[in-house]
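In: Got a predicted structure here, sequence first:
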Amino acid sequence: MLTGDAHDPAAALAKAAKISHWQAWVAPMDIAARVAALRAQGHRVPMIIEQPRYMKLMSRTAAELEELAAPIECTADGTTASM
């Protein structure tokens, strides 16, 4: 998981979602580059984008990203998530 959020909220979400590999304080351009690299290797990358203005960093439309993304679920209160 890559996020621009601070360490503590990122750690809490990663723990709740049982994500073992994560990094906080990642700049949007760095996230976009990592996603592009993973997709170039054939990986499907699930994404949650909180701020739609960052979508312009991506090379695909929201519909295309949704088609490529793996399913992801989050609870309404945001405390747990599963993939």
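Out: Noted; the coordinates are in hand. Numbers count the residues shown, from 1 in each chain.

In: CA atoms for contacts and neighbours, from now on please.
Out: Fine.

In: Residue 14: neighbour count?
Out: 19 (other Cα atoms under 10 Å).

In: dropping in the other structure now:
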Amino acid sequence: MFDALAAARIDTVEVTFNGYADEGQIDGAVADGEGGDTDLQSIHVEIARVEWGNQIVTRQTLSLKGAIEKLVHDVLEQTYSG
């Protein structure tokens, strides 16, 4: 994911989240840098994840936007479970 961001000349991504307790949603992701106008949906990356309680690594291809959102959801779940 970070290689794809660097290749697109994106320096930072700001993700906004609106939620409380069990409820919430990602409102958007804004890219900044020379490639800040890049369509994050048009770039695809493969990510590898391990689900909680499972030792099997699963791989999936997502848009860069989807991968960023998946990462944010995972971090939120790990940090604020529930």
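Out: That came through fine. The shown structure was predicted, so the numbers you read here are calculated from the model rather than taken from an experiment.

In: TM between them?
Out: Once superposed, chain against chain, the TM-score is 0.27 (TM-score structural alignment, normalised by the length of the second structure); 30 aligned residues with a Cα RMSD of 3.2 Å.

In: I'd guess residue 46 of the second structure is in a strand, am I close?
Out: Yes. Assessed by DSSP: H, G, I helix; E, B strand; the rest coil, residue 46 of the second structure belongs to a strand.

In: where's it relative to residue 70 of the second structure, distance?
Out: 12 Å (Cα to Cα, to the nearest Å).

In: do the same with residue 13 of the second structure
Out: 14 Å.

In: can you list contacts of the helix or strand encompassing residue 14 of the second structure?
Out: Assessed by DSSP states H and E, residue 14 of the second structure sits inside strand 12-20. Residues outside strand 12-20 of the second structure that contact it (Cα atoms under 8 Å, 6 or more residues apart in numbering): 24-33, 72.

In: quick one: buried residues of the longest helix seen in the second structure?
Out: When the second structure is parsed with DSSP state H, its longest helix is helix 64-79. Neighbour-count burial for helix 64-79 of the second structure, with 16 or more other Cα atoms under 10 Å as criterion, is recorded at 64-69, 72-73.

In: Tabulate those (a markdown table), appending distance to residue 20 of the second structure.
Out: As requested, those are exported to a markdown table (distance: Cα to Cα, whole Å):
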| residue | distance to residue 20 of the second structure |
| --- | --- |
| 64 | 26 |
| 65 | 23 |
| 66 | 22 |
| 67 | 22 |
| 68 | 20 |
| 69 | 17 |
| 72 | 15 |
| 73 | 13 |
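
In: Specify which member of these is nearest to residue 5 of the second structure.
Out: residue 64 (8.2 Å; Cα to Cα).

In: From residue 61 of the second structure, how far out is residue 47 of the second structure?
Out: 6 Å.

In: Compare the two (neighbour count), which wins?
Out: residue 47 (16 against 12).
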